[in-house]
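In: quick one, what's the 3D model for this:
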Amino acid sequence: MTTEPDTQAPLTPSTELSTKYTPAEVEGPLYERWVEAGYFTPDSSSDRPPYSIVIPPPNVTGTLHLGHALDHTLMDALTRRRRMQGYEVLWLPGMDHAGIATQNVVERELAKHEGKSRHDLGREAFVERVWKWKEESGGKITGQMRRLGDGVDWSRSRFTMDEGLSRAVQTIFKRLYDDGLIYRAERIINWCPRCQTALSDIEVEHSDDEGELISIRYGDGENAIVVATTRAETMLGDTAVAVHPDDERYAHLVGTEVELPLTNRRIPIIADEHVDPSFGTGAVKVTPAHDPNDFEIGQRHGLPNITVMDERAVITASGPFFGLDRFEARPAVVAALREDGRIVAEKRPYVHAVGHCSRCDTVVEPRLSLQWFVKVETLAKEAGDAVRDGRVNIHPPELAKRYFDWVDNMHDWCISRQLWWGHRIPVWYSPDGEVRCVGPDEEPPGREWTQDPDVLDTWFSSGLWPFSTLGWPDDTADLRKFYPTSVLVTGYDIIFFWVARMMLFGLYAMDGKQPFDVVALHGLVRDKYGKKMSKSRGNTVDPLDWMDAYGSDALRFMLARGANPGSDQASSEEWVAGARNFCNKLWNATRFALLNGADASAELPSELSPADRWILSRLHTVLAEVDDLYERYEFAKLTDILYHFAWDEVCDWYVELAKPELAAGGAQADTTRAVLGHVLDRLLRVLHPVTPFVTEALWTALTGQESVVIAEWPKADPSRHDPAAEAEIEALQRVVTEVRRFRSDQGLKPTQRVPARLDGLDTAGLAAHSTLIRSLVRLDPPGDEFAPSASVSIGGFAGSAQVDVAVDTSGTIDVAAERRRLEKDLAAAEKERAQNAGKLGNEAFLAKAPDAVVVKVRERLAAAESDLTRLQAQLAALPTA
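Out: Sure, this is the predicted structure:
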């Protein structure tokens, strides 16, 4: 699908670019043209090398946020580049059914508009209602993706609950079950009393909350022992007190029993190495049915599991607290203990980490519950080995440690959820207790059998995403061509939950073949102050707002320019506006080139000017650097390099150097047109993956070809490297920059021409550029009555050469106004010098100030002294009359 510009039919470039770039007029039509042309639809039967990415499926519940926009920008850049390099590229889109989140949304809508609960509708009718909501609401994400320019293959779009993926879920569940890797057991899980379902770890958000730490005395006299808890109500379910085996303070108590207050029960004092003897009193209450660590202790010591709360977190223990909500029971229990003389200490407020349901913000309750689990030990070892042996590479490499910390210490995964929306667990029970797991091609058992009411964790189906979306369990052409996928681009925050689970399932289902070759991790998008975005802070941003205001390319460029591997990045509207200005700069430069006959198809002549050789050398150096950085997923660096090359070197320098050549006409003008076309052609192509819309509009106008989407990726030509030309133009730039600064210091307007004498250009190797330099800095040759009033010397050239510039400003400036300006600046510089000199002369300041602060003060003093010297010289050079 790629095309080589040099082998195309005669070009028909356009010179009819509008004077101003208006993204809203360009982006939508261009995107639809790309989709209709089939640029993003790969052929799985082709012999091109494959390159594939499956999109991290956004939840169907909402819209894309800035984190999604970053994800999509980076994936789009990778796939657009590979497509231009001649790969058969598949970027597969889709969405996740997001079980608990979607069910919550629909339940709220049902209550709000109809005053009903899901139980009023019944399971079947409620699930139908969720499907209807999904069809109505899912299009928001699709629209945002199109606005962003996502080059995805819409014909292959998948949904985690469509027919094919549901079949994949049943298939792998059956295989894991038959292999003994899925089991049902009572374990402590995260439980949301409001949603009334188990939660995965990623659905629990921890925050530092104010609570209380209550120290309670169990027993009396010499046998008394003190424990502390933030959840006093759970003591009703205590079945032991634990101490460390080596803690001599309690050695005499181990093996004895102590009375549990308020319950008329006696519980044992046991020794377990899990207890930290240095924390608190060194003794802990053990509530196996309501704490994961206590459950493990209970399993080791054969303790009973006493459940004292139901699924709504209401107390079920008989006695005065029965029927109270946990937060009502807590103060009631503390009051009863206080009345009984059992409270040793109370600490309020006591700040500690508390888990909240990420969907409804309810405090999560650890709860003993009968659930389905995946046995992960062997699967997790394979997932770790795949990274260790190099089948999967993690970028940046330093984040591999986080991955190993997770997979090497993974606990069995609770996969069942007490919801109605999701993949129903394919297990059936007979009236006499027989259990049967049913695969996708098997008929359910008889009518008297009942199916398990639970559904699977959303992460179960999304864990199959890299291969279920390609047609697994069938042997499809897509699966053969595009699996393993090439790269997974995602945030480091879900490396534990999604990345690891895709590794577990991919290696298991695909006979040891990894789900992706590379995991490219980026950070979170924060606000311009580095704060995490949240609705409560009021600093969230709808990407559409910035795209509406500045264009999709501007948003993409801003996001890519901040995307250092594995690091969080700040974002702000000002930076998007700056990226918009960059797009405008490209537009204006290309429009100038077109109006001046730039020819992207012309052969470059062998005889080139130093400026031509310089820009070609810089271009091909940049192309090599960008290629290297793409392979290392260094998006911020490659984007920054392209920004400065395009803005500083092409637009600000080469275009300016080209103007006199173009105006002069002749053979050199033709050469300049060819070089300008060559450079812009390749610059627009290499910028295309990050800024697809503006580059498409400009490149097709410049070249007359079909689309930059299918153009060939520009390759670096090492033979264009020209250190001599680079050194020569850098010397010219130094002279021009210093003279412009000198003119500004003299109060000359940028467009004002003055007579000047230039000495030393020959020794600096710039004699051939005398006319060009004068043109760039608005200096006329000196006349017969030339009387220099100011001068500047410019050094730094080879062989200690120096360029001296003297100007005659008589009659060109308001001497009185200039004197007042310089005297004002001189007074400010004298004040700055005095302040900093005073600090450095103060022994107390020097003794207390950090070294870095002292260094800054010295730098400010040196700058002030330099300003004084310069300003005094300028004042002295002013005419006296």
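
In: all contacts plus neighbour counts: C-alpha atoms, from now on.
Out: Noted.

In: which strands and helices sit next to whichever strand or helix holds residue 629?
Out: Counting by DSSP states H and E, the element that carries residue 629 is helix 610-631. On a contact count with 3 or more C-alpha pairs under 8 Å, 6 or more residues apart in numbering; DSSP states H and E, helix 610-631 meets helix 635-644, helix 667-687, helix 723-745.

In: then residue 17 would be within a strand, right?
Out: No. Applying DSSP: H, G, I helix; E, B strand; the rest coil, one finds residue 17 to be coil, outside a strand.

In: another for comparison:
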Amino acid sequence: MSETQPQSQRPELPPSWNPAEVEGELYQRWVDRDYFTADPSSDKPPFSIVLPPPNVNGSLHMGHALNHSVMDALSRRRRMQGYEVLWLPGMDHAGIATQNAVERDLAGQGLSRHDLGRERFVERVWEWKAEVGGRILDQMRRVGDSVDWSRERFTMDEGLSLAVQTMFKKLFDDGLIYRAERIINWCPRCQTALSDIEVDHSDDEGELVSIRYGEGANSIVVATTRAETMLGDTAVAVHPEDERYRHLVGTEVELPLTGRRIPIVADDHVDPAFGTGAVKVTPAHDPNDFEIGQRHGLPSLTVLDGRGVLTVPGPFEGLDRFEARPAVVAALREQGRIVAEKRPYLHSVGHCSRCDTVIEPRLSLQWWVKVAPLAKAAGDAVRDGRTKIHPPELAKRFFAWVDDMHDWTISRQLWWGHRIPVWYGPDGEVVCVGPDEQPPTGDGWHQDEDVLDTWFSSGLWPFSTLGWPERTTELERFYPTTVLSTGYDILFFWVARMMMFGLYAMDEVQPFDNVYLHGLIRDANGKKMSKSRGNGINPLDWMDSYGTDATRFTLLRGANPGSDMALAEEWAAGSRNFVTKLWNATKFALGNGASIDIPLPARENLTDTDRWILDLLDRTVSEVDGHFEGYQFAKLCDALYHFIWDEYCDWYLELAKVQIAEGGERAEATRAVLGHVLDVVLRLLHPIAPFVTETLWTTLTGGESLVVAEWPKPSGAEPDLVAAKRIESLQKLVTEIRRFRSDQGLRPGQKVAGRVRGACCADLVDHVASVRALTRLEEPGDDYQVTMTLEVGLPTGAVKVELDTSGAVDLVAERKRLTKDLAVAEKELAQCDGKLDNPKFTDKAPAEVVAKIKARREAAVVEIERITARIDSLPTA
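Out: Here you go, the predicted model:
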């Protein structure tokens, strides 16, 4: 750690914490001092994280804020522990989303991308990216991200584009990339193929119609929600063991409205228990039908174009698919072909995640990655422990995906993105061009028009950002990365692709040692946040209202691995109160001389109170370390919260006041302990709440910055169990006296005369002054008379507290107040009994409602007993 300022030169804290006045300047100071810049030549142990690249056109949402808080906490702690930390930031070009945004902008000017042409349109996207694309990077500064800004990357930078071309060429040469006609997800509005991650599924209302194909005994009934696609049917399929249709297998049936005859085939894919047990087969417009068609050599007839318009010659030609659907049903009904209609019929429908258009399964010539060997390698890396998934139970989801992964379509019919590095010749030649090769030239040669799926380039992110394919110093030093933190919802799509590509490109070395999967942010009612619901929360609003530290603490305190978080604004308000509590506690400690410049005395020269808080501090350090290692952010936040608020603020500071008031060596030792505990606590909390802890710690210690301060370790001292037992007794005694005073109507600050008697008081002989100070008990005078008594059971025996409340309590007013409270409790009991004694209620009400009434009844009984006891204890005079 750097030299510290003398105590006299350290700035004073302002009266209150005002985050808006501090955070921006403080963050810039960290950046200017290069605290976050990684040195690959350092001999420190490496720790590396690559930021999941947000979309270039994105903005910060609560999911980002949570994940960035997680990554920053991990990075800051390791940096304090002496690691060489690289947290590498960057952005994704987000092909479809960004192209759509620019096209919308053009549409506002009455233009389309085709009006500009490909080259000018791509230039326009780059201009747009420069203008608005970095918004989220500025927001990352608001969160306090300790990223290495000198190494910021973009998926379409020159270096990353080189990596993409290298990977494509390598996969192509190894036979792992091929071009074929397959069924893909197609967006008729975006006019491109989509990956599975770009399709959102929802339960939509539709219509299920049952249609009779053929005539008489040889007819067969099929059901469909997309009647317009029947025009492209090339077979009907049944299960080979379905006795109902065995006689029809191998025969043909006439397809209504077309006059075509199609075969009836037997296929194991058909579920005989679903519907009629017979399915229409449309190989060009359904993935399962395509597989059936492949197995049986069926033709694939495309009946919808890229805009979702019917192309079959006849009365339906030129109709949009949603116009054609009722028209086809009407025509079938007119012919008496409709056997049944179910409306509304709820079924799962895929929508384009970018524009919400219903996607269309469509046979298309696309580029594909053969994933089987890559997916197996990814599964093996998790199974043999090279990559550990946190929480471990989510590994099953990973295996379920990679063990049954289908080939991945990687071509997109867009202009913004990495163009596929394949050239076609005039005589059918196909040439894949690597980064060091010249594309073929001459008449008839042209490059493939498509670009690569965004997930292709982002799948290279852990190593392309470190300089691959060149074996850079950064790549050698920081790969594999230490941990990937992301939401469990993209485990299958992004994480799996990075695993596949990383193991393939880096000689079977995994891209990360650990994968931490956090849950999704939901609203207070557990609903998924979305713009359409209007229940989203802008994290910047919370940062403005409550401060960044409170926002981060709120998110991390709710972050249980793999579990969703229901978020409510009162949480943020509570976290702000916690930050304020810490601020005021530090001001109090500094105001009473707390210092790290005073040497901490030997333990035998400390009081029970001092040894107790230091032992709790050691335990907290160990707990926080353990929770960090296990990615248990909610538990580590709770550990810090309860130590700081419950133990340090509510107890130790109050007890310290008494010890400081005694003066002399005891006061000096207390100031040392106050300062030492604050120093450690602020270090522990810094990764979670960096701004307020930096401000408090530099004021307390005069140190340069918590960013480069040492991470605390337990002292190694043997816990003083005797001191702990005595403080436990003191706490219980004080708590019971305070409760008794409250029950008797005494004001919190009102002093009364009293004595504590009992054989076990010898154990508390050193704490008498503390008990009196914390319970407002005065030494009895000559006119002392016992008016009330309280017995408290302590671990070493019972004590009796005798109080003189004469003149302190308005007995008439107190009895009146208690009588009123008793009436309220008795009314509550009567209402509960009335419901529970009514069979109409207990028999029909949900079990949880009945249970709540029973719980209310039990609480009312306890309250009646408590109030009655208080009334009975009041003096009669």
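
In: TM between them?
Out: The pair, once superposed, lands on a TM-score of 0.97 when counted by TM-score structural alignment, normalised by the length of structure 2; 874 aligned residues with a C-alpha RMSD of 1.7 Å.

In: still on that earlier bit, could I get the helices and strands packed on helix 610-631 of structure 1 as a markdown table with mean neighbour count and distance to residue 313 of structure 1?
Out: Shown next, in a markdown table, are these (neighbours: other C-alpha atoms under 10 Å; distance: least, C-alpha to C-alpha, whole Å):
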| stretch | mean neighbour count | distance to residue 313 of structure 1 |
| --- | --- | --- |
| helix 635-644 | 19 | 48 |
| helix 667-687 | 23 | 56 |
| helix 723-745 | 17 | 73 |
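
In: alignment lookup: residue 39 of structure 1 to structure 2.
Out: Under the alignment (TM-score structural alignment), residue 39 of structure 1 pairs with residue 35 of structure 2.

In: what does residue 94 of structure 1 give?
Out: By TM-score structural alignment, residue 94 of structure 1 lines up with residue 90.

In: neighbours around the residue nearest to its match when sequence neighbours are not counted, how many?
Out: Spatial nearest neighbour of residue 90 of structure 2, chain neighbours left out: residue 153 (4.4 Å); criterion: C-alpha to C-alpha, 6 or more residues apart in numbering. Around residue 153 of structure 2 there are 21 other residues, counting by other C-alpha atoms under 10 Å.

In: gap between the equivalent of residue 153 of structure 2 over in structure 1 and residue 143 of structure 1?
Out: Residue pairing (TM-score structural alignment): residue 153 of structure 2 is matched to residue 158 of structure 1. Remark: distance between residue 158 of structure 1 and residue 143 of structure 1 (C-alpha to C-alpha, to the nearest Å) = 16 Å.

In: repeat that for residue 411 of structure 1.
Out: Where residue 143 of structure 1 is concerned, residue 411 of structure 1 sits at a distance of 39 Å (C-alpha to C-alpha).

In: what residues in structure 2 pair up with the helix holding residue 629 of structure 1?
Out: Going by TM-score structural alignment, helix 610-631 of structure 1 lines up with residues 608-629 of structure 2.

In: that stretch against structure 1, how far on average?
Out: Aligned to structure 1 and superposed, stretch 608-629 of structure 2 gives a mean residue distance of 0.5 Å (mean C-alpha distance after the TM-score superposition for structure 1).

In: buried set for that stretch?
Out: 608-621, 623-625, 627-628 (16 or more other C-alpha atoms under 10 Å).
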